[in-house]
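Trainee: Could you work out the structure for the sequence below:
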Amino acid sequence: MRPAGGTDVRRVVGLALPALVVLAAEPLYVLVDTAVVGHLGALPLASMAIGGTVLAQVSGQLNFLAYGTTARAARRYGAGDRAGAVREGANATVLALAIGAVIVALVELLAWPVAAVIGGTGSPALAGAVEWMRIAILGAPGILLSLAGNGWMRGIQRTREPTAYVVIGFGLCAVLLPVLVYGLGWGLAGSAVANVIAQWVTGGLFLRALLREGGRLRGDRAVMRGQLSTGRDLVIRTLALQGSFILAAALCSRLGPEVLGAHQIGLQLYMLTALALDAVAIAAQSLVGEALGREDAAAARRTAALCARVGFAAGAGLALVLLAVRPWAPRLFTSDAAVLAQAEVMWWWLAGMQVVSGVLFALDGVLMGANDVAVLRTITIVAHALVFAPISVVAYLAGWGIGGIWLGLAAALVVRLALGGRRVRGDRWMSARVA
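Mentor: Next up is the predicted model:
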């Protein structure tokens, strides 16, 4: 049976809000974990920071298991093939377990050299980092199961259960952390064990949902090829984005510690606001994929326009909030006068970028929902390699300071919006197929 057609603001928001809860859970958990471990002292906190960098790459680099699966499952669902949508989830789950097992083996084998590269060979935090990493990485398959589960369940617009699963995992971890770290006296290792338990419980809930839906853990070679092709493009896109952030941090560090400090504040706030805006993109993926599955090009175009308007409203709202709190918010992060002076310059760029990002992320979701990820990958590479990189390097050499670096970041967003908007205004994005 085909799902009912039609899209309105309530439907977009109804999909976006649960997605926002899921997106916000991970950074909130990291904050709680950091606070608990932070009271053990600076050395355990540094160890967790090194190990956590590795664990963060699991969800960061392999998020195609969620985003790619959403688009593919939504297309099947829109065509009335719910079983096919679930089959996409089953294949993504098989991939999650296989990739997770490989990651566990590699990190267990290479924990010391990986930690040394991140923290430096002489770091006193290395031993703790290796201990934490070798335990925490056992939860990697659970993380990937959650990504795959979120993907197919968003695709068939079952958004309440994923929210509940993630909240259960977060709540369990919040309880276990102080018990294991302080109550049982396990210290840093207790943090890692809490990670593993929470990730496997959450992943297990998604696995149970798949099996109850009739999914079979049996790989379909053709479907997997399509998923890996989509995954390849999304991973390359993610690398392009991360490369820009690394270059920005490197240039800011060479401009002085006060510039780097202000940049770090701005970057973390931008990542936080991006979570809210990305929720609209997830709604766009699901709804556009469904419309194209019904072969309703007009509905797909209306959905794209509506999601762009919702994204604009969300971005404008965040920009106004940032401008309203500008006089005092930076002082929540630092009392250093030099850093505050640099943050004041950066803040205007941070606020202005929200409006562009709101529309851009929505259109990114539209293209992902259409499985037009190869074009999305190319747009991202062009914007960040050919626009951000030259502008930021020129800004550094010309002495434009932090404003010049953030000018480059803003310019890359504008170029991505222009190219993505041009793509969506045409018709070719709607002809992308699910392999």
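
Trainee: all contacts plus neighbour counts: C-alpha atoms, from now on.
Mentor: OK.

Trainee: buried residues in the helix or strand hosting Q199?
Mentor: Secondary structure assignment for Q199, by DSSP states H and E: helix 188-212. Within helix 188-212, the residues that qualify as buried are 188-207, 209-210, counting by 16 or more other CA atoms under 10 Å.

Trainee: Counting by contacts, list what it packs against.
Mentor: Contact here means 3 or more CA pairs under 8 Å, 6 or more residues apart in numbering; DSSP states H and E; on that basis helix 188-212 packs against helix 9-38, helix 82-119, helix 126-136, helix 140-155, helix 160-178.

Trainee: Please name whichever of the ones you listed is nearest to G311.
Mentor: Set against G311 and scored by CA to CA, these come closest in helix 9-38, at 10.3 Å.

Trainee: And for the helix or strand following that closest one, what's in contact with it?
Mentor: Elements were assigned by DSSP H and E; along the chain past helix 9-38, the next helix or strand is helix 42-61. Identification of contacts with helix 42-61 by CA atoms under 8 Å, 6 or more residues apart in numbering yields 34, 37-38, 115, 118-119, 124-130, 132-133, 136-137, 140, 143-144, 147, 188, 235, 238-239.

Trainee: Let's see this one next, to set against the first:
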Amino acid sequence: MHRPLPSHDPRAIWSIAIPAMATNVATALIGIADIWIIGQLGDAAAQGAVEIGARLLMSLLVVFNFLKTATTGLTAQAAGQRNEQEKMAALLRASAIALAIGLVLLATKPVTVPLGLDLLEAGDEVRADAALYVDIRFWAAPAWLLNAALVGWLIGLRRVRTVLAVEVAVNLIHVGLGVLFVLVWDMGVMGIAYATLISETGKLAMLLVALLPSAKFPAFAAAARRPDLWEAGRMGALFRVNRDLFLRTLLLTAAILLVTRQGAIQGTTILAANAILFQMFMLTALLLDGFENAAQVLCGETIGAKDRDGFDKTVRRIMLRGIGTALILTGFFAVASGPVVASFSTDPQVVETVLRYDIWLLALPLAGVASFVMDGVFVGATWTRAMLGTMAAAFIAYGAMLWLTTPLGNHGLWLSFTVFLLIRAAGQFAMTPRLAARTFAPITAEK
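Mentor: Just a heads-up that it's a prediction; the model follows:
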């Protein structure tokens, strides 16, 4: 059987990062395809409704993204320890929590959807279609949460290529259904929602099949019978990690929601333009998140193996490669951002507005890359309390910047978001030496 590359081997970074980048791009294509397909109707209100509906639903779900990130870190640490039963236990715990959260979300749907539309300032032009979109797509919430747990587990085992294959298949299904429902059958916003519902449930079925080689039934059953599977101490540690990641993601989601809300306040055209710009930012973020995935897995493995030297080398090597990739993305947007973003709408006013603000696409990759990589380091090391603290500080600064830059209008909004990314990274860099010294202290003491 082929043995994985050692965590400290530079080739291990690319063996995880490249498939993860491709996987993340495939994931982003769902949102990008939705905005592009609905944009071909030339209706800014319909495009704005999909943006608000998708942002609301994803905000409710993404706060539970700890199901992926925590599972990746804990699984990687178990792999570093060569603890097969703990790997199975990580999968069982994450899946049970995902299913429970999904059922709660469905039960509270009649309250959360109207409240969310109010908070996002959904005006009369977009509210009805946004509510229709969310009402249909919401039924895929349990599948989305289970998918997050399963993907996190597979990534923690370095099975990133498997995840990529699933994402590509799901995207082909999603885009094909979106084109059929919207551009052929003229189902409008409802067609986009049904395409997402079908593709998300199909993804769950594919992932369940994909995990079978690594989760054979005898090992899975042995983990399920473990008396300490749901033991208070182990569950307490899991919920501590998940709590911190939940609160951190809640703040990140609030920051993203403010981008949508501030755009909606400025009118339908700005809302539609910002939706396009944000999808481009998310594309760069998900590319750079390939290095976050590499940091989660490789740093988790080095900590599980108590390898301080390997940890330090891994962080440096991943950061350098992330910065280099961010420079390439900035160069691409410097050359091609105009025609790319303009293709996302046939409304001349929306296109003109997008081109007025696309300069921010040059700054965002460089501003965000360090925070993305350090997020992976902190998750892999399960330094989640510190991660929450740096996010809270950045969010407070973000709120202050939004207030101070109000006279700059939409430029002020994007400047504030850029500063938010920079402050997150600065806080994480500042805390890393102390956290690493504490994590590896037992090894030092023994020596």
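
Trainee: one step back: in PyMOL, how would I select just the buried ones from the contacts of helix 42-61 of the first structure?
Mentor: To isolate the buried subset of the contacts of helix 42-61 of the first structure in PyMOL, counting by 16+ other CA under 10 Å, use the following:
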select buried, resi 34+37+38+115+119+125+126+127+128+129+130+132+133+136+137+140+143+144+147+188+235+238+239
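
Trainee: Now do the contacts for V235 of the first structure.
Mentor: Residues near V235 of the first structure by CA under 8 Å, 6+ apart: Q61, L62, N63, F64.

Trainee: Which one of the residues you listed sits in the busiest neighbourhood?
Mentor: For the contacts of V235 of the first structure, counting by other CA atoms under 10 Å, the largest number of neighbours falls to F64: 26 neighbours.

Trainee: Tell me, how many residues neighbour the residue lying closest to V21 of the first structure once chain neighbours are set aside?
Mentor: Closest residue in space to V21 of the first structure, ignoring its immediate chain neighbours: T163 at 6.5 Å, by CA to CA, 6 or more residues apart in numbering. Burial of T163 of the first structure, expressed as a neighbour count using other CA under 10 Å, amounts to 19.

Trainee: And for Y357 of the second structure?
Mentor: Counted with other CA under 10 Å, the burial measure for Y357 of the second structure works out to 16 neighbours.

Trainee: Would you check that it makes contact with H411?
Mentor: Yes. Under the criterion of CA atoms under 8 Å, Y357 of the second structure lies in contact with H411, with a separation of 7.0 Å.

Trainee: Can you give me the buried ones in stretch 215-231 of the second structure?
Mentor: By 16+ other CA under 10 Å, the buried positions in stretch 215-231 of the second structure come out as A215, F220, A223, A224, L229.

Trainee: For L92 of the second structure, state which of these is nearest.
Mentor: Within these, proximity to L92 of the second structure (CA to CA) peaks at A224, which comes in at 7.4 Å.

Trainee: I'd assumed L92 was in contact with that closest one.
Mentor: Yes. Here A224 of the second structure reaches L92: they are 7.4 Å apart, a contact under CA under 8 Å.

Trainee: counterpart of R154 of the first structure in the second structure?
Mentor: For R154 of the first structure, the aligned residue in the second structure is I155 (criterion: TM-score structural alignment).

Trainee: how much space between that match and T162 of the second structure?
Mentor: 9 Å (CA to CA, to the nearest Å).
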